[in-house]
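**Q** Predicted model and sequence follow; I will ask about them next.
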Amino acid sequence: MGTFAGHALPGSFFLLFGIWSAIFQLRKYYRRKRFELGFTSVPVEVYRNQMTTPCPCPGSSCCSTRKLPLDSIIKATCCAIGIIGEVYTGFNGGKFVYIGNAQHATMFSMFLLSGVFEILNFYRILRLPPASDYFATFLAITTEGILFVFHLHGRTPADIYVHTILIYAVLLTIAVGTYEAVNLRSHIAGLLRSILIILQGTWFWHVGAILYPPVSWLPVWDELAVESIPRAANVFCQHVLLVFACVLLTATVMGYGLRNPPARLKGDQPDSCISSDQQRLLDSDEISDDEETELLEMRTWKPLK
């Protein structure tokens, strides 16, 4: 990653999946809210966080579940390409001599493994407990953090601190993700995890611009100056502000149409046509997708008498 492109590539990786995850979670949350507020009588699954964000794939012979884990497939593919690139460029004179390339290839390998794990878990080839897909992903993020900690020896102070900030973001992502895996109904935890992943992506790009300016008009930082340290922290906080504002704006736009729910205006409520035991199953994390769909189809909206 000793170039601007070397920082922009993983930055784009985190940006893509962070934005993808945030939009998916907001869309899933507001679709459920539309049903709960009476905007539609079509049953919608109860909101539950998930690491894989599948795309609808109706009428396709390759998708028996009518969904495709496209993000996991792209993750595995991109990481495979990254591994090939790091290994290929790590050789000099017929010998693998660049330890940095080996570290990057290791990081890509962990995310490749998490992508494959998500695909196997999505198609239930692996019969694992709920939230198992979080395990592989956050194991990969933990590996990323460990590699960064031992990736900074002999660097300039500014270089060390801009990467140290990234390590803090990684640790916070792990903490939030652990809480999310335990509380799959927490929409805030899932959204915060997406924000932190987006933040890693934007900061990767900015670190590349700080250390290896790609164009002449970008300011050149004095990497030995003490002032560069608080300056880097200030810029990172501006990233936090910008990313949060963008996600907040997206949530506002997506939820704008739910201001005047017909259920509240007309006195509608969901028909209580399922038993209390079925409702507890519906609210639990142990229910399968097929069972959840069957129970949801039993729920319709009807006006109060």
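**A** Good, I have the coordinates. Note that the structure is predicted; figures quoted are calculated from it, not measured. Residues are numbered from 1 along each chain as shown.

**Q** going forward, measure contacts and count neighbours with C-alpha atoms only.
**A** OK.

**Q** I'd say residue 18 and residue 192 touch.
**A** No: under the criterion of C-alpha atoms under 8 Å, residue 18 makes no contact with residue 192, lying 10.1 Å away.

**Q** ok, those two, which is more surrounded?
**A** Using other C-alpha atoms under 10 Å, the more surrounded residue of residue 18 and residue 192 is residue 18, with 22 against 19.

**Q** one more structure, for comparison:
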Amino acid sequence: MGTLAGHIVPGSALALLGLWHIINTVQAYNLKGATHFRSCFWHSFTSPLSKLPYMELVLIVAFSIFSIVMQVLDYPLFSFAFKLNNYEHATMFLHLMIYAGFTLVTAVIHKSDVFFEVSGILAASVFCQELFLLHCHSADHHGLEGHYHWLMQLIVFVSLLSTLSTTIFPSSFPSSLVLSISVMFQGLWFINMGFVLWVPAFVPKGCTIQLGRGGDSDKHGAVMCGTHKARLRARALANLQFSWIVAGIMIFVACMCLFSPKKAKPKVQSINYERLDDRVAEIPLSVGGFKQVNYP
């Protein structure tokens, strides 16, 4: 993942996954209402042409396997070079594959509701391992690169907390929405990191890319800033990018909540029916039967 493509590809996948969950979560809440809403860790895909209910989980499993193979084979060299950072990245995708694989099986056998909490625990383990491996990475991220990865850990931590909250409180719309937002945020931040840390045109002023030794396949370098002032400016720009991405996501979510289809309101009883009911209530009811007459 220490390349531009290594950030763009998984970042795009995460961003699309988060976007997919935001749309479905908001629509489900607007259509079902607060009393009938229930969180989902995956959403079925339906289209006018075909119905592929498990496509999300199938794509996650396939993408995880593909990413593990690419990391183990040390793309683009395709050799079994034992590099710790590659195996750390592969381990992240391993936990993702375990979660998606288990959830897919439960969906196929129609027991998603029964094992909802188990899927939530497995989803939480994905973010837990991601946070652990980012914090204890074998590659020593320092300087500007380290600051970007530190901000990334904040996003993953929010994903972890929101996943646990969604598992414990499945009817909580805020928890489900924050989880979807954080997943999309992870993807967009990965993409942003790829451009800023690996494309010279996007490197902050006063900083340069220092590639590591070992050729093009081992471009695990870092962005180095020449002066303390340039380093502070680069970190401030990273903080601004962080806030701007959050603002963009919040604007999109707000628009989704306002303009997505809403639950139809129950029809109000007409005035004529109300008046008829009032008239019926005023009619006296005869309770007694025929009255017996006694002659002397």
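**A** It's in. Just so you know, these numbers come straight off a predicted model, no measurement behind them.

**Q** Count residues in the vicinity of the residue lying closest to residue 266 of structure 1 once chain neighbours are set aside, would you?
**A** Among residues not flanking residue 266 of structure 1 along the chain, residue 303 sits closest, at 7.4 Å (C-alpha to C-alpha, 6 or more residues apart in numbering). Residues contacting residue 303 of structure 1 under the criterion other C-alpha under 10 Å number 11.

**Q** In contact with residue 303 of structure 1, which residues?
**A** By C-alpha atoms under 8 Å, 6 or more residues apart in numbering, the contact list for residue 303 of structure 1 reads 266, 267, 268, 269.

**Q** Report the aligned residue range of structure 1 for stretch 250-257 of structure 2.
**A** Aligned by TM-score structural alignment, stretch 250-257 of structure 2 corresponds to residues 244-251 of structure 1.

**Q** That stretch vs structure 2, mean deviation?
**A** Once fitted to structure 2, stretch 244-251 of structure 1 is off its aligned match by 1.3 Å on average (mean C-alpha distance after the TM-score superposition for structure 1).

**Q** quick one: that stretch to chain centroid distance?
**A** 15 Å (C-alpha atoms, centre = their mean, to the nearest Å).

**Q** same question, stretch 159-176 of structure 2
**A** On the basis of C-alpha atoms, centre = their mean, stretch 159-176 of structure 2 sits 11 Å off its chain's mean C-alpha point.

**Q** Same question for stretch 26-36 of structure 1.
**A** Counting by C-alpha atoms, centre = their mean, stretch 26-36 of structure 1 comes out at 19 Å from the chain centroid.

**Q** do the same with stretch 129-149 of structure 2
**A** 21 Å.

**Q** and the end-to-end length of it?
**A** End-to-end span of stretch 129-149 of structure 2 (C-alpha to C-alpha, to the nearest Å): 15 Å.

**Q** Identify the residues contacting that stretch?
**A** Against stretch 129-149 of structure 2 from outside (C-alpha under 8 Å, 6+ apart): 84-85, 88, 92, 95, 150, 153, 156-157, 193, 197, 222-225, 231, 234-235, 238.

**Q** switch to 7 Å and redo it
**A** 84-85, 88, 92, 153, 156-157, 193, 197, 222-224, 235, 238 (C-alpha atoms under 7 Å, 6 or more residues apart in numbering).

**Q** Highest neighbour count among these?
**A** residue 197 (26 neighbours).

**Q** ok, the equivalent of that residue over in structure 1 to residue 101 of structure 1 distance?
**A** Here residue 197 of structure 2 is matched to residue 211 in structure 1, going by TM-score structural alignment. Look at residue 211 of structure 1 and residue 101 of structure 1: by C-alpha to C-alpha, they are 18 Å apart.

**Q** Which stretches in structure 1 count as strands?
**A** Assigned by DSSP state E, the strands in structure 1 fall at 55-56, 67-68, 91-92, 95-96, 268-270, 301-303.

**Q** quick one: the third one to chain centroid distance?
**A** Taking the mean C-alpha point of strand 91-92 of structure 1 and that of its whole chain, the gap between them comes to 34 Å (C-alpha atoms, centre = their mean).

**Q** and if you look at the last one?
**A** Centroid displacement of strand 301-303 of structure 1 relative to its chain, using C-alpha atoms, centre = their mean, is 37 Å.

**Q** Next: the fifth one.
**A** Its chain's C-alpha centre and that of strand 268-270 of structure 1 lie 34 Å apart, by C-alpha atoms, centre = their mean.

**Q** The second one now?
**A** Average the C-alpha atoms of strand 67-68 of structure 1, do the same for its chain, and the two points are 17 Å apart (C-alpha atoms, centre = their mean).

**Q** for it, packing partners?
**A** On a contact count with 3 or more C-alpha pairs under 7 Å, 6 or more residues apart in numbering; DSSP states H and E, strand 67-68 of structure 1 meets strand 55-56.
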